[in-house]
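[1] predicted coordinates and the sequence they were generated for:
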Amino acid sequence: MARSTGTTIKLRGEAKTLAALQLIGLNQLLDIPGSNANVQPAKAPTVGVLPLTPIATEDQQFQAVDAICAIALAAVDNASAFIPALEWLANEILGNILTHAASETPGVVCAQYRPKQQRFDIGICDMGRGLLGSLQPAFPDVRSYGQAIDKAIERGVTRDPAIGQGNGMAGSYEIVRLNGGTYQIWTGDVVYELNKSKRRPGFQSMPAVFGTGVMFSLDTSKPVDLANTWIASATGAECLFLNTQTDAASDTGLNVAAECLHTGGRAPAKLLRRKIQSLLPAMDGEPLILDFSCVKSAASSFLDELLGRLADEDPRGQAVFDGPVRIQGMNPTVQAMANVVVAQRLRGSIDRSPDAED
């Protein structure tokens, strides 16, 4: 943005801070030289560091999340238990940049594992419209940046139900809360922090900035099982809509993993859903099999875009999964997550119906 107006960018400040910024790739990202002679050349990033990485496409999101998980896999002792919630969180928040920020300037992500502290830190920010600009059209009573943050971390709050479900911020907040980690979110002129060392979450004023940023610091010794959160709740009415089948391989089947570049965002799911919708009229009563057996994990946004909107847009609603479309091969966590988003999507459809009670 600065370069587009002819502005020259320079960095100055404490040598230690400038060196740390160089270590995570700020100078390289901005293509500017070091501005302080006292700053030593930064060492090459180690296996525990993801340098500042631009996020402007689904492929960049996929590559960044893959790199974050690779760091955890290589460095964290109980990686298999720690990675699922980490992957979900990273996918959902990075997906927000592509879905909601509305900025021509790419967002960025960086991450670092700190073994002595047993901490995994992720920072994500964008230069978009900010939470207030995103939410206020749908929630006119939200008039300040602090109110926008409060609203954003509520489950089910989104600027447009046709675009998202509003689970990313709320779900990431839930993961950090259960982990006992630190969560910061900033937008406009305010920053909000959840920190177990502080008795209460709190807001602080800060110089105004564009867009929205979040920072997560997770305790790697306390992995969060998604099944213990509402993200993948396996109990209650939310699990009435989707039951996986065990049908044999079929010529009318679609392998979800083979059809999609990744299962971490909405774009691949949207393409597959449209393919399914185009195939269904020609199936002549034979079920279309969706094979999830090669899908080890998925973002809630992916499952909503594929299955939630498929049920929402089909006149048969949830019954589309009772015959026309059959699900097979889902692991228990993905199945529970799918049940949650399908139920939420269909409830939202009922709430928006002209015949719904006020």
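    Perfect, thanks for sending it. Residues are numbered from 1 along each chain as shown.
[2] hey, let's count contacts and neighbours off CA atoms from now on
    OK.
[3] where do the helices sit along the chain?
    Taking DSSP state H, the helices of the chain run over residues 15-23, 26-30, 58-75, 79-100, 130-135, 145-152, 168-179, 256-259, 266-279, 300-303, 309-313, 332-352.
[4] out of these, deepest packed?
    Per residue and on average, the most neighbours among those fall to helix 300-303, with a mean of 28 (mean count of other C-alpha atoms under 10 Å).
[5] which outside residues touch that one?
    88, 92, 164-165, 167, 231, 263-269, 337-338, 341 (C-alpha atoms under 8 Å, 6 or more residues apart in numbering).
[6] residue 198: which of the helices of the chain is closest?
    helix 168-179 (12.5 Å; C-alpha to C-alpha).
[7] of all the helices of the chain, which one is nearest residue 5?
    helix 26-30 (15.0 Å).
[8] what residues does the closest one touch?
    For helix 26-30, contacts defined as C-alpha under 8 Å, 6+ apart pick out 21, 22, 33, 34, 51, 52, 53.
[9] and if we set it to 10 Å?
    With C-alpha atoms under 10 Å, 6 or more residues apart in numbering as the contact definition, helix 26-30 has outside contacts at 3, 9-11, 18-22, 32-35, 51-54, 108.
[10] can you give me the buried ones in the strand ranked longest in the chain?
    Ranked by residue count and defined by DSSP state E, the top strand of the chain is strand 202-219. Across strand 202-219, burial judged by 16 or more other C-alpha atoms under 10 Å covers 203, 211, 212, 213, 214, 215, 216, 217, 218, 219.
[11] comparison target, given below:
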Amino acid sequence: MSSVYRKENCIVVKGDLYDFHRLLSQIHQAIEDAEYRDVVLDMEECTSAFPGPMLSLCAQVLAYRKAGIDFTLKAPKDMKLFNLFKNANWNYLLDPKNFKKSQFRGHSRIPATQYQTPSEQNEAVNKIVNVILGAIPDMQRKDFAAFEWAINEITDNVLVHSESSIGGLVQVSTFKRNSKQVQFVVADAGMGIPKSLRLGRPELTSDTDALDQAIREGVTRDTKVGQGNGLFGSYQICSLCEGHFRIDAGNAKLVFHNKKGLSISNERIPYGGTMVEATIDFTQQGLLEKALNFKGKEHSPVDFVEVEYERNDDGSIHFIVEQEAQSFGSRVSGKPVRTKLSNLEKMVSGSQIVVDLKNIPIMSSSFADEAFGKLFMQTGALTFMNKFTFINVMPTVQQLIDKAIAQRMAVGVVD
């Protein structure tokens, strides 16, 4: 059960927060009708919250704050939910006076990030795909490139089309345990897809018709600023891999579910902006690349691997370990290093991978085992020795890596 109601300038949320439209309506009434200039978001009794609704709420609060409205957050009492609010950066975005920016550095989530310029958008996307490369094992390069293309297109749409006063918010919110699913959410406080499309296509009189057209190939408000393939390609990626796709904008909601199919419905309470939520499943390799087929031709975008790693004249991959891990003292920090090296080995089969251990005077035995001992077993001795070259290795670190490989060969187990 859930409930949302207003007491003067205080908006109270109890139970699960899934449908954010009523919450935004109560905020609108407090500010526009009752003319409060300070609003309290009381979420102490909130029991669960989801990335799409929360990012939509954060986007609207940022826009109101920019217009001079003050917000105070009463964070959830439930400690697990409070930690989610903190780690996902929701606390900070809703109430920066009383909460600090998220310091979450794990490899299972990218906190909600605001971007307002092309350079900030590029930085956010690069951070996300870098984490994905170290989090999802056995990825095909074209699948990885398709994911990067989708999140780049959706975040870029905000800057090109939305006219959002606060730019956009993007968050990679879930890597489900023992699966290869990734969910990302992008939200803004702009004009919304229906209004944007009608600027160039006035015949789209209803918001549901506008969302129906938005996921079709080549549909855009102005072909001079875009080809209209961002939402189409992203929807195709999610549907082909049996994932999930959702758009909330204006008075309409579009949802694709792998079991229920596609539905487009009218929303009584409008959302003043656009929220796109996409869940992509990497389990079936090779499916994602089929989604990027425009006008009968396969699209092969430049990807993060090419830009970030394939830049040496001799064709080798330069992997600087100190830039790839938060620390060198735990097994947890070693796992994304191993996953990334394993993915790179498969993605760039003809290239030598130079593992540069400069400025690393020591590492724990558990890090050495997780990153390099297990990688040795995973790739096989011949591939490991032929494909990987280690440079700038201090003697103590060399001993730890050699010992980790020897012990791992004796155990012979890779999770």
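    That came through, no problem. A quick note: this is a predicted structure, and the numbers were derived from the prediction, not measured.
[12] returning to that earlier point: just flag the most distant two among the buried residues of strand 202-219 of structure 1.
    211 and 219 (27.1 Å).
[13] excluding sequence neighbours, find me the nearest residue to the residue nearest the centre of structure 1.
    Central residue of structure 1 (C-alpha atoms, centre = their mean): residue 92, 0.6 Å from the mean position. Nearest residue to residue 92 of structure 1, sequence neighbours excluded (C-alpha to C-alpha, 6 or more residues apart in numbering): residue 168, at 5.0 Å.
[14] for the equivalent of the one you found over in structure 2, give me its contacts.
    Matched to structure 2 by TM-score structural alignment, residue 168 of structure 1 sits across from residue 230. Neighbour list for residue 230 of structure 2: 149-157, 214-220, 236, 292 [criterion: C-alpha under 10 Å, 6+ apart].
[15] hmm, 8 Å instead?
    150, 153, 154, 157.
[16] I'd like those written out as TSV, with distance to residue 128 of structure 2 added.
    Compiled in TSV, the contacts of residue 230 of structure 2 are given as follows (distance: C-alpha to C-alpha, whole Å):
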residue	distance to residue 128 of structure 2
150	12
153	14
154	13
157	17
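[17] of all those, which two lie farthest apart?
    Maximum pairwise distance among these (C-alpha to C-alpha): 10.7 Å, between 150 and 157.
[18] returning to that earlier point: residue 260 of structure 2: which of the contacts of residue 230 of structure 2 is nearest?
    Closest to residue 260 of structure 2, out of all of the contacts of residue 230 of structure 2 and judged by C-alpha to C-alpha, is residue 150, at 22.6 Å.
[19] residue 252 of structure 2 versus that closest one, what's the distance?
    22 Å (C-alpha to C-alpha, to the nearest Å).
[20] touching, residue 45 of structure 2 and residue 15? I think so.
    Yes. The criterion here is C-alpha atoms under 8 Å, and residue 45 of structure 2 meets it with residue 15 at 6.4 Å.
[21] overlap in contacts, these two.
    By C-alpha under 8 Å, 6+ apart, residue 45 of structure 2 and residue 15 have no common neighbours.
[22] quick check: residue 237 of structure 2 vs residue 179 of structure 2, distance?
    Residue 237 of structure 2 is 17 Å from residue 179 of structure 2, by C-alpha to C-alpha.
[23] next: residue 240 of structure 2.
    17 Å.
[24] and of the contacts of helix 300-303 of structure 1, the nearest to residue 144 of structure 1?
    Using C-alpha to C-alpha, the contacts of helix 300-303 of structure 1 come closest to residue 144 of structure 1 at residue 167, 21.2 Å.
[25] mind listing what residue 345 of structure 2 touches?
    Residue 345 of structure 2 touches 353, 387, counting by C-alpha under 8 Å, 6+ apart.
[26] chain neighbours aside, what residue packs nearest to residue 73 of structure 1?
    residue 79 (5.2 Å).
[27] could you find the counterpart of that neighbour in structure 2?
    Using TM-score structural alignment to pair residues, one finds that residue 79 of structure 1 aligns to residue 139 in structure 2.
[28] before we move on, the earlier item: for the longest strand of structure 1, packing partners?
    strand 119-125, helix 130-135, helix 168-179, strand 182-195 (3 or more C-alpha pairs under 8 Å, 6 or more residues apart in numbering; DSSP states H and E).
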